[in-house]
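J.: Next come a sequence and a model predicted from it.
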Amino acid sequence: MFNRILDRLEEVLIASFMAAATLVTFAAVVMRYVGGTGISWAQELTIYLFIWMAKFGAAYGVRTGIHIGVDFVVNAARPSVKRVLVILSMLLGVVFTGTIAFFGARWVIFIYGTGQTSPDLEWPMWIIYLAIPFGSGLMCYRFIQALALFVKTGQLHSHAALGEQGEESGS
């Protein structure tokens, strides 16, 4: 149940960030060419929305098996070696994303203490930087899920089976 809610939230956030960035950019262009004035904060907001979208999109990529990977060596290996390589790579993914989430949270706490705000929007920068621990933490969780699935079943997430898998398992 938790994973289904998290999956849906992840998808809604990614789509919302993408839609908002598109709408803001479109409005800024229309305002510039039709109204003669642009929207001064549009570029900054679009950049922040794309950062948030990318962080959550990376976690989505791990969950669905579409995240970038170099599997030439893994696919060429014997089954016993392949299993070790897959587990090792997922463990490295867990360690890396967990480390980024941890230090990202420390960075957010530091930035909060400085009181910095963004140049155009004048939003607190710590809110913008929350993308780092939230996105990396979710990505770490997705690596743990994928690792648990692989250890239990020997299967990897596959985007080809996403329609079936996402509804059946609530991964």
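T.: Structure's in. What do you need?

J.: CA atoms for contacts and neighbours, from now on please.
T.: Fine.

J.: Quick one: end-to-end length of stretch 125-135, please.
T.: 16 Å (C-alpha to C-alpha, to the nearest Å).

J.: Dead centre of this protein: give me the residue that sits there.
T.: A centroid search over the chain (C-alpha atoms, centre = their mean) returns residue 56, at 2.2 Å, as the residue closest to the centre.

J.: May I have the residues that are in contact with it?
T.: The contact partners of residue 56, taken as C-alpha atoms under 8 Å, 6 or more residues apart in numbering, are 10, 13-14, 135, 138-139.

J.: Report the separation between residue 143 and residue 72.
T.: 20 Å.

J.: The two: which has the busier surroundings?
T.: The residue with more neighbours, out of residue 143 and residue 72 and counting by other C-alpha atoms under 10 Å, is residue 143; that gives 24 against 8.

J.: Please, which helix or strand holds that one?
T.: Here residue 143 is covered by helix 131-153, with elements defined by DSSP states H and E.

J.: Mind naming the longest helix for the protein?
T.: In the chain, ranked by residue count with DSSP state H as the criterion, the top helix is helix 79-114.

J.: Any idea how many residues pack against residue 136?
T.: Taking other C-alpha under 10 Å as the definition, residue 136 ends up with a neighbour count of 26.

J.: got a list of what residue 111 touches?
T.: Going by C-alpha under 8 Å, 6+ apart, the list of residues near residue 111 reads 125-126.

J.: Could you do residue 132 as well?
T.: With contacts defined as C-alpha under 8 Å, 6+ apart, residue 132 is in contact with 55, 100-101, 104-105.

J.: here comes the other one, which I'd like you to weigh against the first:
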Amino acid sequence: MILRILDRFEEILISVLMALAVALIFVAVVHRFSLGTAADLVGWARAHDMPGLQDTARSIFRWINSLKLTWAQETCIYLFVWMAKFGAAYGVRIGIHVGVDLLVQSLTGTAQKAMTVVAMSGGIIFTAIIAWIGTDFVYHTWKGGQISPDLEIKMWIVYLAVPVGSALMCFRFVQALWLYLTTGHVAHHDMGSVEGVQEEADDIAKGGHG
């Protein structure tokens, strides 16, 4: 039950962070484009001696310019940082991380099992170390009282993504290792389920036979 809640929370969080980042980028681009368009319209109206249109365009420019979005870029960066850390843990859970498994696939029996265990254990150790170092870094950032330049929020909140995401990733490696030791199953994403990938592979195969 708890694992299902964690799985669902992980998926919802990643989706929400991605949606917020995309929406914010879209608004920022529209804002910048609208600001430039209003400025061009002011110049065009002045060149064609149209004071009424010029005043209207200037008013629109001032209104758009009053909507300060200097914080948008910084916010998007932070959103993507959190999304990447939780996305990495999600990737471990469903087996979509890029990896070179040529050596593992070439082995059989006990040797293959041992190599798989070593690889997963390496992931556990590495992410645990990152979580530990990240926690120490967040602590010192909190003690230092550092704030972000645009949003002016506590930077330890932003950096918290590192230890939290790494700890979750470490947990997912432990989960994957336990699943492998008890069932022999390794989470692996089927690339054929991705639209277009299987079709391309079939076309390449046909071309090779031809």
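T.: Here it is on my side, so go on. Because the structure is predicted, anything quoted here is derived from the model rather than measured.

J.: follow-up on the earlier one: and the helix holding residue 143 of structure 1, what's buried?
T.: Under the neighbour-count criterion of 16 or more other C-alpha atoms under 10 Å, helix 131-153 of structure 1 has 131-148, 150 buried.

J.: Give the aligned range of that helix in structure 2.
T.: Mapping helix 131-153 of structure 1 onto structure 2 (TM-score structural alignment) gives residues 161-183.

J.: That stretch vs structure 1, average offset?
T.: Average distance between stretch 161-183 of structure 2 and its aligned residues in structure 1, after superposition and using mean C-alpha distance after the TM-score superposition for structure 1, equals 0.3 Å.

J.: Repeat that for stretch 74-92 of structure 2.
T.: Aligned to structure 1 and superposed, stretch 74-92 of structure 2 gives a mean residue distance of 0.5 Å (mean C-alpha distance after the TM-score superposition for structure 1).

J.: Ok, stretch 133-143 of structure 2 next?
T.: Average distance between stretch 133-143 of structure 2 and its aligned residues in structure 1, after superposition and using mean C-alpha distance after the TM-score superposition for structure 1, equals 0.5 Å.

J.: matching residues in structure 1 for that stretch?
T.: Mapped onto structure 1 using TM-score structural alignment, stretch 133-143 of structure 2 covers residues 103-113.

J.: Pull out the buried positions in the matching stretch.
T.: Judged by neighbour count (16+ other C-alpha under 10 Å), stretch 103-113 of structure 1 contains these buried residues: 104-105, 107-108, 111-112.

J.: Using a markdown table, lay out these together with distance to residue 76 of structure 1.
T.: Formatted as a markdown table, the entries for those read as follows, by distance: C-alpha to C-alpha, whole Å:
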| residue | distance to residue 76 of structure 1 |
| --- | --- |
| 104 | 36 |
| 105 | 39 |
| 107 | 41 |
| 108 | 42 |
| 111 | 46 |
| 112 | 48 |
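
J.: how about the helices in structure 2?
T.: 2-47, 51-66, 72-94, 102-106, 109-144, 155-159, 161-183, 197-209.

J.: Now distance to residue 189 of structure 2 too, for those, in TSV please.
T.: As requested, these are arranged in TSV below (distance: least, C-alpha to C-alpha, whole Å):
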stretch	distance to residue 189 of structure 2
helix 2-47	16
helix 51-66	46
helix 72-94	6
helix 102-106	16
helix 109-144	16
helix 155-159	30
helix 161-183	13
helix 197-209	13
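
J.: circling back: what angle do helix 131-153 and the longest helix of structure 1 make with each other?
T.: Calculated by axes from the mean of the first three to the mean of the last three C-alpha atoms, to 10 degrees, helix 79-114 of structure 1 forms an angle of 160 degrees with helix 131-153.

J.: can you count the residues close to residue 2 of structure 1?
T.: Using other C-alpha under 10 Å as the criterion, residue 2 of structure 1 is surrounded by 8 other residues.

J.: Trace it over to structure 2, please.
T.: For residue 2 of structure 1, the aligned position in structure 2 is occupied by residue 2, per TM-score structural alignment.

J.: Ok, residue 59 of structure 1 next?
T.: Residue 59 of structure 1 maps onto residue 89 in structure 2, by TM-score structural alignment.

J.: Might one say that that match is in contact with residue 168?
T.: Yes - with contact defined as C-alpha atoms under 8 Å, residue 89 of structure 2 and residue 168 form a contacting pair (6.0 Å).

J.: Give me the angle between the strand or helix carrying residue 166 of structure 1 and helix 2-30.
T.: With elements taken from DSSP H and E, the one containing residue 166 of structure 1 is helix 162-169. Between the axis of helix 162-169 of structure 1 and that of helix 2-30 there is an angle of 140 degrees, by the same axes, to 10 degrees.

J.: buried residues in helix 162-169 of structure 1?
T.: Taking 16+ other C-alpha under 10 Å as the basis for neighbour counts, the residues of helix 162-169 of structure 1 that come out buried are residue 166.

J.: repeat for stretch 119-133 of structure 2
T.: Neighbour-count burial for stretch 119-133 of structure 2, counted by 16+ other C-alpha under 10 Å, picks out 120-121, 123-124, 127-132.

J.: Could you dump those into CSV with distance to residue 32 of structure 2 added?
T.: As requested, the buried residues of stretch 119-133 of structure 2 are arranged in CSV below (distance: C-alpha to C-alpha, whole Å):
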residue, distance to residue 32 of structure 2
120, 46
121, 48
123, 43
124, 44
127, 40
128, 42
129, 42
130, 38
131, 39
132, 41
